[in-house]
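K.L.:
this one's sequence-less:
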């Protein structure tokens, strides 16, 4: 049996597996936002990078990803990751 196919039985394990998955998903979304900005040639400051990578709110990260993909120019990058 592959570990990914294993179904946790205890409520304790289910709770912490779910937390880990949520954190991993947030990290992936945050990295995606930064990758899209960089791929589009936008400069990202250290402060913006830290703000993006520290965000754990999936809705905020989704909003930022859409904004990163559709920003008209570099002046909008500050709006993507907040000021």
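P.N.:
All right, it came through fine. Just so it is clear, the structure is predicted and the values come from calculations on it, not from any experiment. Numbers count the residues shown, from 1 in each chain.
K.L.:
drop to CA atoms for contacts and neighbour counts, all remaining ones
P.N.:
Noted.
K.L.:
quick one: buried residues of the longest helix along the chain?
P.N.:
With DSSP state H applied, the helix covering the greatest number of residues in the chain is identified as helix 11-39. Neighbour-count burial for helix 11-39, counted by 16 or more other CA atoms under 10 Å, picks out 23, 26-27, 29-34, 36-37.
K.L.:
this is the comparison structure:
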């Protein structure tokens, strides 16, 4: 039986497994093949390949959706961080306080929503923008 036919038979058999085992087999198969078989399998799975089975289309769609949801969540998180950082700076500037570059950089670089919330509240009462950072232990 030609190598390509054996790989197709393997993939068809793996499609009959439960989802968790399919994922494990799909991960293990390429690493257990010799170089020629791996190249053949990779050629069969080239970019732009249209999946033939409903299982594969469904599995890929689930992966794409999970990836998109993760991307949306990361985007929401980044947006919240940026918005809160801008709020800190806006409060300081609205109060007429000079915001030194090191304070601006630290505020914009923060990845801690709770810290930014504390800074928004503190920005309303500090006498100098540098005091904002002094209270955080930094």
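P.N.:
Arrived safely. All of these numbers come straight from a predicted model, not from anything done at the bench.
K.L.:
follow-up on the earlier one: corresponding residues in the second structure for the longest helix of the first structure?
P.N.:
The counterpart of helix 11-39 of the first structure in the second structure, using TM-score structural alignment, spans residues 66-94.
K.L.:
Mean per-residue distance, that stretch versus the first structure.
P.N.:
With mean CA distance after the TM-score superposition for the first structure, stretch 66-94 of the second structure departs from the first structure by a mean of 0.6 Å once superposed.
K.L.:
ok, back up a step: next secondary structure element downstream of the longest helix of the first structure?
P.N.:
helix 46-54 (DSSP states H and E).
K.L.:
Quick one: residues in contact with that following helix.
P.N.:
For helix 46-54 of the first structure, contacts defined as CA atoms under 8 Å, 6 or more residues apart in numbering pick out 27, 30-31, 33-34, 61, 78, 81-82.
K.L.:
now these as JSON lines including distance to residue 10 of the first structure?
P.N.:
Shown next, in JSON lines, are these (distance: CA to CA, whole Å):
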{"residue": "27", "distance to residue 10 of the first structure": "26"}
{"residue": "30", "distance to residue 10 of the first structure": "30"}
{"residue": "31", "distance to residue 10 of the first structure": "32"}
{"residue": "33", "distance to residue 10 of the first structure": "35"}
{"residue": "34", "distance to residue 10 of the first structure": "37"}
{"residue": "61", "distance to residue 10 of the first structure": "31"}
{"residue": "78", "distance to residue 10 of the first structure": "44"}
{"residue": "81", "distance to residue 10 of the first structure": "38"}
{"residue": "82", "distance to residue 10 of the first structure": "40"}
